[in-house]
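Colleague: The following block contains a protein sequence and its predicted model.
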Amino acid sequence: MKDLQRVLLLPGWLNSDPEHWQSLWEQKFGYERVEQADWGWPRRGDWMARLDEVLLADARPAVLVAHSLGCQLVASWAEHSQLTGRVHGALLVAPPDTEAANMPSQLHNWRPIRRSRLPFPSIAVISSDDPFCSHVRGAQMSADWGSRLVEAGACGHLNTASKLGAWPVGQALLAGLRE
């Protein structure tokens, strides 16, 4: 089954830099990054429409691999899109709490957080010391979305600063979703 699927990488706010595990996966495995028109001032509706465009361009089932704001994209998109049947599963890594008081003003249009149960299998990976989401809020989002929760320990925002490299643990989680 996994040979018939495509893997779509959904970076967060400001995109994933070259040393980010998503970028390393793109280089190593040829996964497709969903590019956005504006990484600096992300509009939820625009990002949702872009995901629909990418899914419509290829009828193969997709597995979504989201980091940070990409997780909020998946939750918002799944509430509104007619294309959720094209998604085989989602790996949601370090969802940010966009309702927190310390969120940058560029992310205010990502409020409220969509909390509906996702219509496909998902795994949410959270860190105990993520500066953009408390452990309690991350666990609650995971539960609301119906995601299997994986606790990564003290790994910050699970990004380049976390020094994950190509993140073999994430690769294993993705392999399980693709079966």
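Modeller: Thanks, I have it. Numbering: from 1, shown residues only.

Colleague: make it CA atoms for all contacts and neighbour counts henceforth
Modeller: Fine.

Colleague: any idea which element the most centrally placed residue in the chain lies in?
Modeller: Central residue of the chain (C-alpha atoms, centre = their mean): Ala66, 1.7 Å from the mean position. Using DSSP states H and E, the element containing Ala66 is strand 62-67.

Colleague: Pasting the second one now:
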Amino acid sequence: MTRTRVDHRTRESGNVRAAFLVAPPDPGGSAFPADAAATFVSVEAQMLRCPSTVVASANDPYATVTSAGALAAAWGSDFRVAGALGHLNAASGIGEWSQGRRLLEGVLTSAVSTGII
């Protein structure tokens, strides 16, 4: 889901109860593929209307920990650094990514225990 869709869906829809956002890129970064990810370029991040967690990698070529943390703060999200795993996606070779599954399960458990979902 692109940054544009995250902002829009959490503000305009009552259906989003929680968000788990992985590897948000930094559109101002030198490695950012502006032509391939144009929807990220001009979006101003604002507080989300649902609980959320952002997960970043310590060595993501598309975003520094600082830029991912700033985006998490702007969204009002919890922030987690998963370690030095490169860009967190299917092409990175992380396979099933058990750490990510545990983080997601924690978000879901919290949402259920607080009655969000």
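Modeller: Thanks, I have the structure now. Everything numeric in this text was worked out from a predicted model, so none of it was measured.

Colleague: Identify the residue of structure 2 aligned to the residue nearest to the centre of structure 1.
Modeller: Mapped onto structure 2 by TM-score structural alignment, Ala66 of structure 1 lines up with nothing.

Colleague: distance of Ala66 of structure 1 from Thr160 of structure 1?
Modeller: Distance of Ala66 of structure 1 to Thr160 of structure 1, computed by C-alpha to C-alpha, to the nearest Å: 15 Å.

Colleague: where along structure 1 do the strands fall?
Modeller: With DSSP state E, the ranges of strands along structure 1 come out as 6-10, 32-33, 62-67, 87-93, 122-126, 148-151.

Colleague: Please, where are all the helices along structure 1?
Modeller: 21-29, 44-56, 69-80, 135-145, 168-178 (DSSP state H).

Colleague: Put together CSV for those helices, with distance to Ser116 of structure 1 and mean neighbour count on each row.
Modeller: Conversion of the helices of structure 1 to CSV gives the following (distance: least, C-alpha to C-alpha, whole Å; neighbours: other C-alpha atoms under 10 Å):
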stretch, distance to Ser116 of structure 1, mean neighbour count
helix 21-29, 26, 18
helix 44-56, 16, 17
helix 69-80, 7, 22
helix 135-145, 6, 18
helix 168-178, 20, 15
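
Colleague: who wins for proximity to Pro119 of structure 1 among those helices?
Modeller: Proximity to Pro119 of structure 1 (C-alpha to C-alpha) singles out helix 69-80 among the helices of structure 1, at 7.3 Å.

Colleague: which residues touch that closest one?
Modeller: With contact meaning C-alpha atoms under 8 Å, 6 or more residues apart in numbering, helix 69-80 of structure 1 is reached by 10-13, 44, 47-48, 51, 66, 84, 92-96, 110, 113-116, 118-119, 145.

Colleague: Please check those and keep the buried ones.
Modeller: 10-13, 44, 47-48, 51, 66, 84, 92-96, 110, 113-115, 118-119, 145 (16 or more other C-alpha atoms under 10 Å).

Colleague: returning to that earlier point: which residues outside the strand holding Ala66 of structure 1 are in contact with it?
Modeller: The contact list for strand 62-67 of structure 1 (C-alpha under 8 Å, 6+ apart) reads 5-12, 55, 74, 86-95, 174, 177-178.
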